[in-house]
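>>> predicted model, plus sequence, below.
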Amino acid sequence: MSMTELDPRGLIRESYRIEGISGPECRSIFLDWALGAVAGADLKVQIAALLAHYSDAFPDHPMTQVLREGLADAAPGKRRGGRKARLER
């Protein structure tokens, strides 16, 4: 997959060009990118390709960190309550 196919709107590319961008701003850009990612393709494969492309040139950039976090497995959800939890005491 080419960079144009992975990042058709150039969101990730532009985030690397913004001087002084912060982690929360990168997370917001990443979420926008993920919502518009190529349908039907494995998101982790796409993230890995972006990381491979940008991480060597920008190892300490906040977007590189966000992409690394995007590859990590999500923590399992926890039950937060409800009727059953209250009755099982």
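Thanks, I have the structure now.
>>> okay, CA-based contacts and neighbour counts for the rest of this
Will do.
>>> tell me the centre residue of this protein?
residue 70 (4.1 Å; CA atoms, centre = their mean).
>>> skipping adjacent residues, who's closest to it in space?
Spatial nearest neighbour of residue 70, excluding adjacent residues (CA to CA, 6 or more residues apart in numbering): residue 47 at 7.0 Å.
>>> coming back round to it: I'd say the residue nearest to the centre of the chain and residue 44 touch.
Yes. With the criterion set as CA atoms under 8 Å, residue 70 and residue 44 qualify as a contacting pair; they are 7.4 Å apart.
>>> contacts only, for the residue nearest to residue 70.
If you count contacts by CA atoms under 8 Å, 6 or more residues apart in numbering, residue 47 has them with 67, 70-71.
>>> the structure to be compared is supplied as follows:
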Amino acid sequence: MRSLKGDTLDPKGLVAEAYKIDGITPAECRSIFLDWALNLQGDSKEALTVLLNRHGNDDHPMTQVMREGLTASERPRRRGGWRSRERP
């Protein structure tokens, strides 16, 4: 079994390998993405932007998963608070 080597943005080379797999499904890409995200050291938004520029093939399911991850990585805004739950 060969060892996957990557760089600081793709430490295990998972994203690069996903693009080499013929017939990979979106579900498999999400699983790879989760493993990648758990092993990433640093800013995921920056890393995703670079990886999309490096690998982004519009027809590939990994591209769609990474784009979704880029959108989801934006910080959610807090809405409400204790005052909004207070009864009149």
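Received the coordinates, thanks. Values in this document were obtained by computation on a predicted structure and should not be read as measured data.
>>> returning to that earlier point: quick one: what helix or strand has the residue nearest to the centre of the first structure in it?
helix 62-71 (DSSP states H and E).
>>> mean distance between that helix and the second structure after superposition?
Taken over the aligned residues, the distance from helix 62-71 of the first structure to the second structure averages 0.4 Å (mean CA distance after the TM-score superposition for the first structure).
>>> how far away is residue 14 of the second structure from residue 32 of the second structure?
Shown here: residue 14 of the second structure relative to residue 32 of the second structure, a distance of 7 Å by CA to CA, to the nearest Å.
>>> do residue 50 of the second structure as well
Counting by CA to CA, the gap from residue 50 of the second structure to residue 32 of the second structure is 17 Å.
>>> neighbour count: those two, which is higher?
Counted by other CA atoms under 10 Å, residue 50 of the second structure and residue 32 do not tie: residue 32 has more neighbours, with 17 against 13.
>>> translate that one into the numbering of the first structure.
If you follow residue 32 of the second structure across to the first structure using TM-score structural alignment, you land on residue 29.
>>> could you find the closest non-adjacent residue to that match?
If you skip the residues right next to it in sequence, residue 29 of the first structure has residue 11 as its closest partner in space, 6.6 Å away by CA to CA, 6+ apart.
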